[in-house]
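**Q** predicted structure and sequence below. I'll ask about it afterward.
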Amino acid sequence: MAASVTTFNIDIPRWDQHTFMGRVKHFFNVTDPRTLLVSEHELDSAKALVESCRAGIVPPGTNQEQLFYAKKLYDSAFHPDSGEKMNLIGRMSFQVPGGMAITGCMLQFYRTVPAVVFWQWVNQSFNAIVNYTNRNAASPISLKQIGVAYFTATSTALATAVGLNLYTKRAPSLLARWVPFAAVAAANCVNIPLMRQQELINGITVTDENDNPLGKSKRAAIKGITQVVVSRVAMAAPGMILLPIIMERLEKYPFMKKIQVLHAPLQTILVGGFLVFMVPVACALFPQRSSIALSHLEPDLRQSIVARHGDNVPYVYFNKGL
């Protein structure tokens, strides 16, 4: 076994997470939809290898590429805080196949209120699963709170979509095509904070540079959740804003009028093309291990940290979630 493997730190990402491009490469790796096809046995084996490596025990003959692949599978399927296997639909690697199918249908079936209601409901159900799966696991949420978050986000999306749908009946058709994005953006601004409300109420654990816990901060939770909301809206924006423009022009051609039954599959495929790139790019907008200056923390937490560590902790760190 090579000496470089025996001292390998498997928790250090393969690419520099302090740079945007490094994070994009990392999330291209983690959100790779092909990991959805990996068997449960292989995922469990990858987790066992990751945990063994963390303990300083690497099976003889294991090389770095095998360790990198095991960490890729681990990051794609297991929660970063709890280490528990995430449900398949809630994994970020499912965003491309799941998101492309639902978004394609939202963009195609936007003309009637029943269709708008159905597909917005499907989308918010999907979002609720994703948000719950990728919450900060250190902040448990009750079934009642999950229900309230789901109901509120779905109601917000439906009210936005149906309201704008009716409002744009006499407006240019392109505006009506943008209604689904407005509904998705509005719902994300409600769904994510509500699904992670315990973090806002109780704060999330912040650590020093060496991952030593320093306390809980509500301001860190606000920063992390805000970043996640921005990332989710950015993830959907290019496909849901640019694709309606593309379809608006394509549908004017005679050949497109002859194949109207294929418009929904076409939009779904095009949405998938956008999401393949936008899922990792949106996830990479902000560092996963986010930071906040000591001076921006709550006064009592700041004083507690200064009392214990003096001026040695200028910044604290936390997992922002996805």
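**A** Sure thing, it's come through.
**Q** going forward, measure contacts between C-alpha atoms and count neighbours the same way
**A** OK.
**Q** tell me who's in contact with residue 244.
**A** By CA atoms under 8 Å, 6 or more residues apart in numbering, the contact list for residue 244 reads 107, 174, 177, 178.
**Q** same deal with residue 288?
**A** Taking CA under 8 Å, 6+ apart, one finds 319, 320, 321, 322 in contact with residue 288.
**Q** how much space is there between it and residue 229?
**A** Per CA to CA, to the nearest Å, residue 288 is found 14 Å from residue 229.
**Q** included below, for side-by-side comparison, is a second structure:
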Amino acid sequence: MSGELSLGINIKESRWDQGTFMGRAKHFFTVTDPRNVLLSSETLEDARVTIENYRLGIVKPGLTEDQLWRAKYIYDSAFHPDTGEKMLLIGRMSAQVPMNMTITGCMLTFYRTTPAVVFWQWVNQSFNAVVNYTNRSGDAPITVNQLGAAYVSATTGAVVTALSLKSLTKHLPGIIARFVPFAAVAAANCINIPFMRQRELKYGIPVTDENGNRLGDSTSAAKQAIVQVVVSRIGMAVPAMAIPPVIMNALEKKAFMKRFPVLNAPVQVALVGFCLVFATPLCCALFPQKSSMKVSSLEPELQESIRKSSPHTTKVFFNKGL
């Protein structure tokens, strides 16, 4: 071992207390920082070497704790937690804001014609499929069939919802029609996420005691985890898809916007981006990543197993996913 930095820093966990909303918010502001998309391959490789060496007990001379944590979050932003492989650029959490602001901004701008609605809903669900594939679990990998079923189902659900609501809003005020893309995205999330995680709903997800000892697999925990993720995903879309339409509805009545209609899309994308910079990490932080539930809420057979193997355990913990 070389260097002066202690090897006792637990870089498997977050730097901030994940038991509080503020701690989780700080964590996700770092994880979703869009500036990480611009990092060079050399910077990513340096972070990887720093983290992997630290895990082996090797500390680079002069490395500080702040630099170690910075390397950890750079590493986490680009490399898969289970396989260690470099993830697809547009599928990384740090790409969520720039990608979503572009796609969502265009969905909110080009909502008036049926071809535009179909095209942008398809683009959005294609992006979601890339994100879900990139962030797949190494323990329960997503098969091609599962990915395809979730993709087709979510895309169909989003397009059908958008077109159905679009037809219903023909005789309503224009501001109402602007919220059709949000309804479509919310519907797609309710379809896509459960489909993508159907294996968990069928076989359960690992649950542990407070010390991380595995106690079994629970479908009840999987249901709670998926509901929390759906709520978070829809919550992320609310500010970005609810606030800009109201602002744009007012701006488009101004002489300046009427004179330069080409500014509609760039202004809308910028407004969406501003909302997403805050909404993405704050909504990820709504629920602890390491979620929990009472043993009494689990399946009867698992409750019985836990009472036999760990009689003092009253609460179990599990990774809810993102």
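**A** Right, received. Where do you want to start? None of these values were measured; they are calculated from a predicted model.
**Q** quick one: TM-score?
**A** The TM-score (TM-score structural alignment, normalised by the length of the first structure) is 0.95; 321 aligned residues with a CA RMSD of 1.6 Å.
**Q** picking that back up, which single one of the contacts of residue 288 of the first structure is nearest to residue 27 of the first structure?
**A** residue 322 (11.1 Å; CA to CA).
**Q** so what's that closest one up against?
**A** 131, 134, 135, 228, 283, 288.
**Q** what's the average distance of the lengthiest helix in the second structure to the first structure?
**A** If you go by DSSP state H, the second structure has its longest helix at helix 219-251. Here the mean offset of helix 219-251 of the second structure against the first structure after fitting is 0.9 Å, by mean CA distance after the TM-score superposition for the first structure.
**Q** list the buried residues for that helix?
**A** Residues of helix 219-251 of the second structure classed as buried: 219-223, 225-242, 244-245, 248 (neighbour count, 16 or more other CA atoms under 10 Å).
**Q** and the strand or helix carrying residue 166 of the second structure, which stretch of the first structure?
**A** Following DSSP states H and E, one finds residue 166 of the second structure within helix 144-168. Helix 144-168 of the second structure lines up with residues 143-167 of the first structure when matched by TM-score structural alignment.
**Q** same check, this time on stretch 90-101 of the second structure
**A** Taking TM-score structural alignment, stretch 90-101 of the second structure hits residues 89-100 over in the first structure.
**Q** for the matching stretch, buried residues please.
**A** 89, 90, 91, 92, 93, 94, 95, 96, 97, 98, 99, 100.
**Q** could you do stretch 33-51 of the first structure as well?
**A** Buried positions in stretch 33-51 of the first structure, judged by neighbour count with 16+ other CA under 10 Å: 33, 35, 36, 43, 44, 46, 47, 49, 50, 51.
**Q** contacts for that stretch?
**A** 10, 58, 67, 70-71, 73-74, 76-77, 88, 93-94, 96-97.
**Q** repeat that with 6 Å
**A** The contact list for stretch 33-51 of the first structure, computed with CA atoms under 6 Å, 6 or more residues apart in numbering, reads 70, 74, 93.
**Q** for the one helix or strand the first one maps to, buried residues please.
**A** Assessed by DSSP H and E, residue 70 of the first structure sits inside helix 64-77. Buried positions in helix 64-77 of the first structure, judged by neighbour count with 16+ other CA under 10 Å: 67, 68, 70, 71, 72, 73, 74, 75, 76, 77.
**Q** same question for stretch 313-322 of the second structure.
**A** Quick answer for stretch 313-322 of the second structure (16+ other CA under 10 Å): 315, 316, 317, 318, 319, 320, 321, 322.
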